[in-house]
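>>> I'd like to go over a predicted model; first the sequence, then the structure.
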Amino acid sequence: MEKYKDKLYELTGKNQPIINKIPSRHTSKNPLMWFDADKGYNRELRYATNQKSPFVDEQVGPATLGHVAFRNGKLHVEGKQQNLIKFLELHPLKGKLFKEFNKVEIAEDELDYLEFKVESMKYAKEMEIDQAEAILRVEIGSEVSKMTTKEIRRDLIVMAERNPKLFLNLVQDDNIMLRNIGIKATEAKILLLTDDQRTFKWASNGRKLFEVPHEEHPYSALAAWFKTDEGIAVLKTIEKRLN
């Protein structure tokens, strides 16, 4: 087994510059201190290419300061550069500005994503059309009302494939179905939502049913109201008329 392995570090943010240097010595502007729990005090860090230790108090003689530069967001460190590896492991920006590239973590993340994808597409293929319509409405809005059953099925599977985590979250959100019923009832002119988006009424006689709380989305508020005693009775009537 190789004793000293090469390591790869990468910047954590997006849209990184071609070259990005990180502090390699302690200054008032960029403090490089590491708390040593065994000794009970902070120790100054410094990357010197001719020193074995990253700690200033362990470095002997003149120090040849080194630069630490990420190119295109990455920094490859050879296993023989143990002083630089130790320095990067203790650097206060590790975990914030940069991190060590970990193949195992990447593989685990990819496996989780694939499992989400398989599960979400299974749900999409087996889902009842009413629920499929409700979930797809979140993605494309009122256009779903003009789509055929096959088009809904197709777009739902595409959605599940492209964004499996969002899809599974929507599957578990019972308010999605209730929102969809409210929207369909309005489109079918069973319910009437006033122009100011604040009040739901029966479209047939104008009788007020529910007033939307301030700053809430009307159909989200209606979905929550459908769970109340009064709302359940209205919901049952709407479902009968929609069917």
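Now that the structure is in, tell me what you want to look at. The shown structure was predicted, so the numbers you read here are calculated from the model rather than taken from an experiment. Numbers count the residues shown, from 1 in each chain.

>>> C-alpha from now on. contacts and neighbour counts both.
Noted.

>>> how far out from the middle of the chain is stretch 10-22?
21 Å (C-alpha atoms, centre = their mean, to the nearest Å).

>>> how far does it stretch from start to finish?
Counting by C-alpha to C-alpha, to the nearest Å, you get 12 Å between the two ends of stretch 10-22.

>>> buried stuff in that stretch?
The neighbour-count check on stretch 10-22 (16 or more other C-alpha atoms under 10 Å) flags E10, L11, T12 as buried.

>>> now the helix or strand containing G231, how far from the chain's geometric center?
G231 belongs to helix 229-242 when assigned by DSSP states H and E. Distance of helix 229-242 from the chain centroid (C-alpha atoms, centre = their mean) equals 36 Å.

>>> which strands or helices does it pack on?
Under the contact criterion of 3 or more C-alpha pairs under 8 Å, 6 or more residues apart in numbering; DSSP states H and E, helix 229-242 touches helix 174-187.

>>> just checking, next helix/strand downstream of the helix it packs on?
strand 191-193.

>>> just the strands in the chain please.
Secondary structure of the chain (DSSP state E): strands at 7-11, 19-22, 33-36, 41-44, 68-71, 74-77, 98-100, 191-193, 199-202, 208-211.

>>> in addition, the following structure is provided for comparison:
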Amino acid sequence: MALKAKKAETTYVEPAPEVYEAVEQIVAPIKKINPVKKDDWVIKDRLYELTSGKKPLVFTLPTVHSDSKSLLWFDKEKGYQRELRYATNQQSCFVDEQEGQCTYGRIILRNGILRVPKEQVALQKLLSIYHPFTLDGIIAEYKPEVMAENEVDWIELELEALNLAKVLSADEAEAILRVEFGSKVSSYSTSELKRDLLIFAKKQPSLFLELARDENTHLRNVGVKATEEGIITLSPDQRTFTYGQTGRKIMTIPFDEHPYSALSAFFKTDEGMEVYKAIEKRLK
């Protein structure tokens, strides 16, 4: 009798779960790119001149730093002084930015001026921005637009001064001119006062406007006129003001102060106001 083969039992084994190894992804940090600073330097021919107005045949500027002639520029961003040097074959006027062998150049103003073509940017920047002679105001770039603007400002200042001078009274004109010309204005006629006031306003408009707007100018003039007419007296040591007739003391002048400046300040006090009114009535 044939034996049946026993069926082999199979055991199901559940597969082990797959293990995934965690891999850390390294991401390079994104660099912040600073915006490129736009260079506002204008490429053009430039003219440089001596600010003194003199026109020597030859005026030479230092081009290399030395013990006798310092050629340094303080860089605020870097925090130190940088040495300057003019080299015709370099794109920069800073020594720390120059590379290789340098060909030194000379900077010469002839008849007080120097024309620098637009191709020589390094030289232009040296003269316009960094050179000590520029910073000290010895030379300057000729800028017609700036000159025109300054001339307009000056003309407007002249007009303002002349318009104000035109409407001032004779007493106000005398007060202003006395500051400039002293006691001799007391002998001027009204026409002479007006004429000299207009000339003064045209030649020195800034000073004229300052004096015209200063209330102490008129008060000082009253004090000077009162002294000239003997209404009040200033002691020989310039320490005391007294009444001319009675000799009674008006005020003592503080130490190291101008007598009439002290008197004008006194006129603005309560006591001084009464004195001022009395003096003004007698002057009329």
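Received the coordinates, thanks. Predicted model only: the values in this text are computed from it and were never measured.

>>> what's the TM-score here?
With the length set by TM-score structural alignment, normalised by the length of structure 1, the two chains reach a TM-score of 0.87; 241 aligned residues with a C-alpha RMSD of 2.4 Å.

>>> on that earlier part again, now the helix holding G231 of structure 1 and helix 174-187, what's the angle there?
Here helix 229-242 of structure 1 points in a direction 60 degrees away from that of helix 174-187 (axes from the mean of the first three to the mean of the last three C-alpha atoms, to 10 degrees).

>>> okay, helix 229-242 of structure 1 sits on what stretch of structure 2?
Per the alignment by TM-score structural alignment, helix 229-242 of structure 1 matches residues 270-283 in structure 2.

>>> ok, average deviation of the matching stretch from structure 1?
On superposition with structure 1, the mean distance recorded for stretch 270-283 of structure 2 (mean C-alpha distance after the TM-score superposition for structure 1) is 0.9 Å.

>>> which parts of that stretch are buried?
Buried residues in stretch 270-283 of structure 2, defined by neighbour count with 16+ other C-alpha under 10 Å: G272, V275, Y276, I279.

>>> and of those, the nearest to L211 of structure 2?
For these, the minimum distance to L211 of structure 2 (C-alpha to C-alpha) is 20.1 Å, reached by Y276.

>>> chain neighbours aside, what residue packs nearest to that closest one?
Closest residue to Y276 of structure 2 apart from its sequence neighbours, by C-alpha to C-alpha, 6 or more residues apart in numbering: F267 at 5.8 Å.

>>> how near is the one you found to Q98 of structure 2?
Taking C-alpha to C-alpha, one finds F267 of structure 2 at 68 Å from Q98 of structure 2.

>>> equivalent analysis for E274 of structure 2, please.
Relative to Q98 of structure 2, E274 of structure 2 is positioned 76 Å away (C-alpha to C-alpha).

>>> likewise F241 of structure 2?
On the measure of C-alpha to C-alpha, F241 of structure 2 and Q98 of structure 2 end up 72 Å apart.

>>> now swap in I279 of structure 2 and tell me
Here the criterion is C-alpha to C-alpha. By it, I279 of structure 2 lies 76 Å from Q98 of structure 2.

>>> swap in G105 of structure 2?
Separation of G105 of structure 2 from Q98 of structure 2 (C-alpha to C-alpha): 14 Å.

>>> swap in L47 of structure 2?
Here L47 of structure 2 is placed at a distance of 25 Å from Q98 of structure 2 (C-alpha to C-alpha).
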